[in-house]
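coordinates only, sequence not included:
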């Protein structure tokens, strides 16, 4: 897999995350505590920023950034739609699964020794820490919902 394909794959995950958080925000806007809403909005903004950063990296490497989230995004939309019907706890679990998948993809990308240094730096300093932060917060929200 070329660097551009690899980064495009990461970009597709981020596009999926944006779509999933958008659905969660739309669904829970009326029935969510302020702290939860702040978290969902903050994570949504983080993922949008990641999309922008990855698109920039792809362009600087001379590639063309993907425009949609592909099969993974379709799966995320279906999962979130079902989760939203089943309630907040299920939706939060679906978001947590998505964050874990993104985390694992970033970890895998870092194992590619040919990954350009600026892409590696972006993943290590911004994208991976954001995934970890999102997972911790989702764990806290899930604990609160299940209590």
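Thanks, I have it. Fair warning: this is a prediction, and the values are worked out from it, not measured in the lab. Numbers count the residues shown, from 1 in each chain.

for the rest of this, base every contact and every neighbour count on C-alpha atoms.
Noted.

show me the contacts for the residue most central in space within the chain.
Nearest to the mean C-alpha position of the chain, counting by Cα atoms, centre = their mean, stands residue 17 at 3.6 Å. Applying Cα atoms under 8 Å, 6 or more residues apart in numbering, we find residue 17 in contact with 44, 47, 73, 76, 95, 98, 99.

the helices in this protein, which residues?
3-28, 34-60, 70-86, 88-110, 117-122, 128-146 (DSSP state H).

out of the ones you listed, which one sits most buried?
Counting by mean count of other Cα atoms under 10 Å, helix 3-28 has the highest mean neighbour count of the helices of the chain, with a mean of 21.

let's bring in a second one:
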């Protein structure tokens, strides 16, 4: 396997990692805005699942000899947008924004699965462990009013 292919895969995984880091930040900000403990509890569970995805992606990047990103970068702006939405328009709008973030994440994972530079082991990780929770997150968000 060429070093170029590994680097391309590492780059894709780091892009996914930044998205997951942003999701952790976004849910952290959204949790504080919800008045009902039951809703905040659902958001904490989703945040924890995004944290687990962060850990898996970091381990995967390291296993390929790469250096995992540690910040959300431009993705952090999305987190602040959700916080502003919750302040201005309330919980329902925040849930809607969180759903959009989950849908965007699914799109990123689907693109990675179609990318010829993404190694088979990475595709397996994405399809079996990283993407399925996002679909569950959408259902959970819909149940709390999105």
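Yes, it's here. Computed from a prediction, not measured in an experiment: that's the story for all the values here.

TM-score of the superposition?
Taking TM-score structural alignment, normalised by the length of structure 2 as the basis, the two superposed chains have a TM-score of 0.89; 139 aligned residues with a Cα RMSD of 1.4 Å.

on that earlier part again, list the members of the contacts of residue 17 of structure 1 that persist in structure 2.
With both residues aligned by TM-score structural alignment, their matches' Cα atoms under 8 Å, the contacts of the contacts of residue 17 of structure 1 that structure 2 also has are 44, 47, 98.

check the residues you listed against residue 109 of structure 1 and report the nearest one.
residue 98 (16.6 Å; Cα to Cα).

for the closest one, what are its contacts?
By Cα under 8 Å, 6+ apart, the contact set of residue 98 of structure 1 is 17, 76.

what's the match for it in structure 2?
Aligning on TM-score structural alignment places residue 98 of structure 1 opposite residue 101 in structure 2.

cool, and residue 11 of structure 1?
Per TM-score structural alignment, residue 11 of structure 1 is aligned with residue 17.

residue 59 is in contact with its match, correct?
No: counting by Cα atoms under 8 Å, residue 17 of structure 2 does not reach residue 59; the two are 10.6 Å apart.

where in structure 1 does stretch 48-65 of structure 2 align, residue-wise?
So stretch 48-65 of structure 2 sits over residues 45-62 in structure 1, by TM-score structural alignment.

how about the equivalent of residue 72 of structure 1 over in structure 2: what's its closest non-neighbour residue?
In structure 2, the residue matched to residue 72 of structure 1 (TM-score structural alignment) is residue 75. Leaving out its chain neighbours, the residue that sits closest to residue 75 of structure 2 by Cα to Cα, 6 or more residues apart in numbering is residue 22, at 5.5 Å.

ok, the one you found - contacts?
Going by Cα under 8 Å, 6+ apart, the list of residues near residue 22 of structure 2 reads 71, 72, 75, 76, 78, 79.

stretch 105-114 of structure 2 vs structure 1, average distance?
Its aligned residues in structure 1 lie a mean 0.3 Å from stretch 105-114 of structure 2 after superposition (mean Cα distance after the TM-score superposition for structure 1).

how near is residue 43 of structure 1 to residue 129 of structure 1?
Remark: distance between residue 43 of structure 1 and residue 129 of structure 1 (Cα to Cα, to the nearest Å) = 12 Å.

and stretch 77-90 of structure 2, how far out from the chain's middle?
Relative to its chain's centre, stretch 77-90 of structure 2 lies at 17 Å (Cα atoms, centre = their mean, to the nearest Å).

before we move on, what about stretch 84-92 of structure 2?
Counting by Cα atoms, centre = their mean, stretch 84-92 of structure 2 is centred 20 Å from the centre of its parent chain.

now do stretch 56-74 of structure 2
13 Å.
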